[in-house]
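Peer 1: The sequence isn't on hand, but the structure is:
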């Protein structure tokens, strides 16, 4: 059936424990985000998820990606969502849909089944090391070289796309106000 032989070794390292903490916070933030009914609470839950993902990136030794995750997603996107909330008009609380308790039960059963399938697949898998990872001495410098030399056109297109999306959000919010 299931083999827990490597579980003790896995749980004996601090990195594994930090992975569990950050993973639970990320999953919890995502679940809270879809469960909350107030938009500000949803934004806080999404920010928690983003910060937890940054912690996971630090564990993976991708410090630059973690910094960008905190700076862009946890900071800028969350602030942008809050500004969007403040710029729109809200007319009281919406009626809550009738709750069906069997939906929550099915969600719990489905989540446990998914966890079981993933756990079984990981336990039965064999991971082969193909060599050692040659990590760069300065990851940020290498990412910068790739971003501004090789991928400069997609980078600029993405910045224009984000600017257009921001302007569109302002126009939609102003249109609702009128």
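Peer 2: On my side now, so go ahead. Note that the structure is a prediction, hence the values are computed from the model and not measured.
Peer 1: hey, let's count contacts and neighbours off CA atoms from now on
Peer 2: Noted.
Peer 1: Okay, buried residues for the longest helix seen in the chain please.
Peer 2: Criterion DSSP state H: the longest helix present in the chain is helix 152-177. Neighbour-count burial for helix 152-177 flags 170, 173 (criterion: 16 or more other CA atoms under 10 Å).
Peer 1: go on, stretch 5-23?
Peer 2: For stretch 5-23, the neighbour count (16+ other CA under 10 Å) marks 19, 22, 23 as buried.
Peer 1: what do you get for stretch 92-108?
Peer 2: Buried positions in stretch 92-108, judged by neighbour count with 16+ other CA under 10 Å: none.
Peer 1: Could you tell me the end-to-end distance of that stretch?
Peer 2: With CA to CA, to the nearest Å as the measure, the ends of stretch 92-108 fall 32 Å from one another.
Peer 1: ditto for stretch 131-150
Peer 2: Distance between the boundary residues of stretch 131-150 (CA to CA) amounts to 27 Å.
Peer 1: what does stretch 71-83 give?
Peer 2: With CA to CA as the measure, the ends of stretch 71-83 fall 17 Å from one another.
Peer 1: same thing with stretch 55-69?
Peer 2: The separation between the terminal residues of stretch 55-69, taken as CA to CA, is 9 Å.
Peer 1: Next one for the comparison:
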């Protein structure tokens, strides 16, 4: 049942270390009480995920992960934290029973997933991968998926204008 036939290659070690970093960053984001520390641990998790994308040979996704999530989203979270008041931060009561039940639930979920994945049969599909996946994504984006790409840009522009309008309205109320 537990026959682990694992080759310890550099790719496996990198995948293991990056996945441990991603899990540790996510757990720290949940457990930190200060919101700035939470935002930084989320950024750490995003960087680890970008590294996992590089290991999986998805360089474009890794670049977008760093550019959007680590750069824009984390900075946006930190600005949001700086602009809000946090008077009662860190004054939460201890919930040892709830934390114990959550830990037991996590261990049970890990066990179920572990045995389900170990006993599953994943057929290996023969897929011809593109030599330059970034170029292929660009070609598809501007040929086959040009209309959804443009609609997404219009949607983001409308959301940006709406956010500015809401911010101006709140500013005028004060």
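Peer 2: Cool, got the structure. Because the structure is a prediction, the values reported are computed rather than measured.
Peer 1: ok, back up a step: possible to save the buried residues of stretch 5-23 of structure 1 as a markdown table with distance to residue 76 of structure 1 and secondary structure?
Peer 2: What follows is those, written out as a markdown table (distance: CA to CA, whole Å; DSSP: H, G, I helix; E, B strand; the rest coil):
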| residue | distance to residue 76 of structure 1 | secondary structure |
| --- | --- | --- |
| 19 | 25 | helix |
| 22 | 21 | helix |
| 23 | 22 | helix |
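Peer 1: all helices of structure 2, in order?
Peer 2: Listed in chain order, the helices of structure 2 (DSSP H) span residues 10-31, 35-55, 59-64, 74-83, 96-119, 133-142, 146-173.
Peer 1: Nearest to residue 2 of structure 2 among those helices would be which one?
Peer 2: When the helices of structure 2 are ranked by proximity to residue 2 of structure 2, the top entry is helix 96-119, at 8.4 Å, counting by CA to CA.
Peer 1: so which of the helices of structure 2 gets nearest residue 1 of structure 2?
Peer 2: helix 96-119 (8.2 Å).
Peer 1: Closest to residue 131 of structure 1 out of the buried residues of stretch 5-23 of structure 1?
Peer 2: Closest approach between those and residue 131 of structure 1, by CA to CA: residue 19, at 23.6 Å.
Peer 1: Map that closest one across to structure 2 for me.
Peer 2: Residue pairing (TM-score structural alignment): residue 19 of structure 1 is matched to residue 15 of structure 2.
Peer 1: and what of residue 142 of structure 1?
Peer 2: With TM-score structural alignment defining the correspondence, residue 142 of structure 1 maps onto residue 136 in structure 2.
Peer 1: mind listing what its match touches?
Peer 2: The contact partners of residue 136 of structure 2, by CA atoms under 8 Å, 6 or more residues apart in numbering, come to residue 130.
Peer 1: same check, this time on the one 4 residues further on
Peer 2: If a contact means CA under 8 Å, 6+ apart, then residue 140 of structure 2 has residue 146 as its contacts.
Peer 1: thinking again about what came up before, JSON lines for the helices of structure 2, including distance to residue 126 of structure 2?
Peer 2: Shown next, in JSON lines, are the helices of structure 2 (distance: least, CA to CA, whole Å):
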{"stretch": "helix 10-31", "distance to residue 126 of structure 2": "21"}
{"stretch": "helix 35-55", "distance to residue 126 of structure 2": "19"}
{"stretch": "helix 59-64", "distance to residue 126 of structure 2": "21"}
{"stretch": "helix 74-83", "distance to residue 126 of structure 2": "38"}
{"stretch": "helix 96-119", "distance to residue 126 of structure 2": "21"}
{"stretch": "helix 133-142", "distance to residue 126 of structure 2": "17"}
{"stretch": "helix 146-173", "distance to residue 126 of structure 2": "28"}
